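>>> can you look at this prediction? I've put the sequence above it.
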Amino acid sequence: MKRTTIVDVGRLAGVSAKTVSRVLNDEPHVSPAVKQRVREAADALDYHPNVFAQALVRRKSNMIGLIYENPSPSYVVELQRGVLERLTGERYKLVVIPIRSVQDHAGEVVGMLRSAALDGVVLAPPASDNPIILNQLKDARILCARIAPTRLIDMAPSNLIDDVAAAREIADYVIGLGHREIAIIRGDPTHASTEARMLGYTQAFYKADIELRLERIEPGLFTFDSGLAAARDIFARGDRPTAILAQNDDMAVGAMMAAREFGLSIPDDVSVVGFDDSEMSRITWPRLTTVRQPVFEMAIAATEMLIAQLEGRDVTARITHPHELLIRESAAPPRSLG
């Protein structure tokens, strides 16, 4: 089949191809009646303009990127849902750019954005904290907005929660239940939130005069499998803890699976808590006590920040979103106190 062109649209609408181009590129000085005829003709012919050709004409692609690394499927879905929610009814389209390791490929990110001719980008962790990416974006004059950064907050418009306070609150809750023998599963060391949450836990332990035992701190990667492996190591040792603080929900659910492998009941034998309030935390049993990080709302707000910059409007430099401790069934007082 012959591909429909703007010449065909113009012929049906009774205008020149140049006028069709002006209408489709939202240029001024075209009457509403002509705009309507052109759009009706384009619909009738099922004509869709070439976005790359439009980008050459306007020097804008009307495409924005979303860069993320986080391996948690629930987290990624919330990111994408939030960006797409804000783009509803807008002319901008979303290009999703997953990166296996931001730390290993930070120097290549801006080159990818340039090659894709994107107008701007939303950065999710850990890209939102990476100084190489942030500096190269600034040098390339590519606009950005950030989700959940914990460093260099004033370098670009940012949406965040207080990770330290959130982690301290959930640790305080577990300690308040009576737990003193507590293990920790850390997140990915390349994510700044890992250290922020560790600081929150440390503050809670210090306030309660509980020793932070290094042998009870296990490494993880924010994945289910890493949580499972870390908890297996924890339970294989003789001095089993009565509670586990996992730095995200995927690792917490992995820890719950390991507990069952060792014949342990949750929360009777061991309490497990997470972080994020992912879908996984709500459908596992028992349901997971966790901290709600409003990823969906943060993604909406970051996209609004980016659009405002693209349109030359005033931009809020920083929004601190509230977190929420969600008390469910996976944590209870230790059996000796129950």
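Right, received. Where do you want to start?
>>> can we go C-alpha only for contacts and neighbour counts from here?
Noted.
>>> contacting residues for residue 282?
Neighbour list for residue 282: residue 288 [criterion: Cα atoms under 8 Å, 6 or more residues apart in numbering].
>>> what strand or helix carries it?
helix 279-283 (DSSP states H and E).
>>> try residue 272
Going by DSSP H and E, residue 272 is part of strand 271-273.
>>> in that strand, which residues are buried?
271, 272, 273 (16 or more other Cα atoms under 10 Å).
>>> cool, stretch 212-221 as well?
Here stretch 212-221 shows 212, 216, 217, 218, 219, 220, 221 as buried, counting by 16+ other Cα under 10 Å.
>>> next: stretch 271-290.
Quick answer for stretch 271-290 (16+ other Cα under 10 Å): 271-278, 280-281, 286-290.
>>> how about the helices of this structure, start to end?
6-13, 17-24, 32-44, 51-58, 73-87, 102-115, 131-140, 163-176, 192-207, 224-236, 249-261, 279-283, 295-310 (DSSP state H).
>>> next up, a structure to set beside the first:
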Amino acid sequence: MTEMQRRPTLMDVAQAAGVSRALVSIVMRGAPGAAGPTRERVLTVARDLGYRPDSRARLLRSSRTRLLGVTFHGSAPFHAEIVDAVYAQAAERGYEVVLSAVGRSRSEARAIDGLLDFGSEALIVIAPSLGIRELERYAGRVPVVSLLRDDVGAFVDSISSDDRAGVRVAVEHLTGLGHWNIVHVDGGSAVSAARRRDAFRLEMMGRQLEPVIIPGGPGEDDGLRAGDSLQGSLPSAVIAFNDRSALGVMESLRAAGLRVPEDVSVLGFDNSQLAQLRFVQLSSVSSEAPLLAVAAVDRAVDRLEGRGGPVHVVSDPRLIVRRTTAPPAEAWKLGSNSTSFATGPIKFT
């Protein structure tokens, strides 16, 4: 290995900065003992040399890894947004993050086992699909925090959003605009799908409206197929399981020559980055996922530091109204002579 290829060491930084190796170590660890100007000089030299601490050596020297293991579903772009918030909060609390993806060829159990083998001190499992008994078995080894799902037993922490409340605000918004012919495209076997499906049924029946639910799923193709199935009996509004499904519904309607929201209003869930795109502007129920991710990290760290046992935190979602929901076409035609539909102006974000 040539000098150009060799990884810079603590001694290289010490020699370039004109200080001892021990002092460089103090600065790199963020420990007290180095004067301000000296600390800045060492950090500048380390940056110029391209020095990075060897995390493997640190792990070998320490009895703690300070690693938080996180599982996520590789097919869910929304999870990537959550992971960004996890990374930021973990750094604030002095921890590193190790990721392990769940996919078609990689089970959730295998993803978790890999994190534990790597030395993760606690686990944050995003939208876990494992049963309660399996999750509790892992919780017997390290603290486990379930993110986005709350029915995980008494020994696993959970941080989630209130799906029933989310569906309620969605139905309230649409009925307030004058919609009564509302369809829910469900999420199939996805986490939260059953709760949102049941909540939609209850909310519609509570308003003496027929709860029409059609099969769907969490992806764009699922929404596309669901949208195609609506063509024979078109509703005035659709509440999709999530934003990706909603985008599929919208594409199906567009392909059929229909307009959103003039012909059909569409509302999603998650308030993901997809919903916020300038050319999409999808109305969506926000679970405040970045805030949930921060709470999950804090909960994992608190458990590691001995502050309390398992807790279950459920937050209230909020509706973000954009450009895909509006009064039904009948309301515009009937105008002020109708008392059945909302006819006032709509403010979009």
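Structure's in. What do you need? Predicted, not measured: the structure shown is a model, and the values here were computed from it.
>>> before we move on, back to that, name the nearest of the buried residues of stretch 271-290 of structure 1 relative to residue 93 of structure 1.
Among the buried residues of stretch 271-290 of structure 1, residue 278 lies closest to residue 93 of structure 1 (Cα to Cα), at 25.9 Å.
>>> quick one: what's aligned to that closest one in structure 2?
Residue 278 of structure 1 maps onto residue 272 in structure 2, with residues paired by TM-score structural alignment.
>>> excluding its backbone neighbours, what's nearest that match?
Counting by Cα to Cα, 6 or more residues apart in numbering, residue 272 of structure 2 lies nearest to residue 78, which is 6.1 Å off, once chain neighbours are set aside.
>>> what about that neighbour, distance to residue 133 of structure 2?
Separation of residue 78 of structure 2 from residue 133 of structure 2 (Cα to Cα, to the nearest Å) stands at 27 Å.
>>> so for the two, which sits in the more crowded spot?
Per other Cα atoms under 10 Å, whichever of residue 78 of structure 2 and residue 133 has more neighbours is residue 78, with 20 against 12.
>>> contact partners for the more buried one?
270, 272, 273.
>>> go with 10 Å
Shown in contact with residue 78 of structure 2 (Cα atoms under 10 Å, 6 or more residues apart in numbering): 72, 242, 243, 244, 270, 271, 272, 273, 274, 289.
>>> mind listing what the third one touches?
If a contact means Cα under 10 Å, 6+ apart, then residue 243 of structure 2 has 78, 218-220, 223, 249, 266-275, 282-285 as its contacts.
>>> residue in structure 1 paired with it?
Counting by TM-score structural alignment, residue 243 of structure 2 lines up with residue 249 in structure 1.
>>> counting neighbours, what do you get for the counterpart of residue 112 of structure 1 in structure 2?
Matched by TM-score structural alignment, residue 112 of structure 1 corresponds to residue 114 in structure 2. Neighbour count for residue 114 of structure 2, taken as other Cα under 10 Å: 18.
>>> contacts only, for residue 114 of structure 2.
Counting by Cα under 10 Å, 6+ apart, residue 114 of structure 2 touches 69, 71, 98, 99, 100, 101, 108, 120.
>>> state the distance from residue 332 of structure 1 to residue 269 of structure 1.
9 Å.
>>> neighbour-wise, which of these two wins?
Using other Cα under 10 Å as the criterion, residue 332 of structure 1 and residue 269 rank with residue 332 on top: 26 against 19.
>>> is that one in contact with residue 244, as I believe?
No: using Cα atoms under 10 Å, residue 332 of structure 1 makes no contact with residue 244, being 11.7 Å away.
>>> number of nearby residues for residue 336 of structure 1?
Using other Cα under 10 Å, residue 336 of structure 1 has 10 neighbouring residues.
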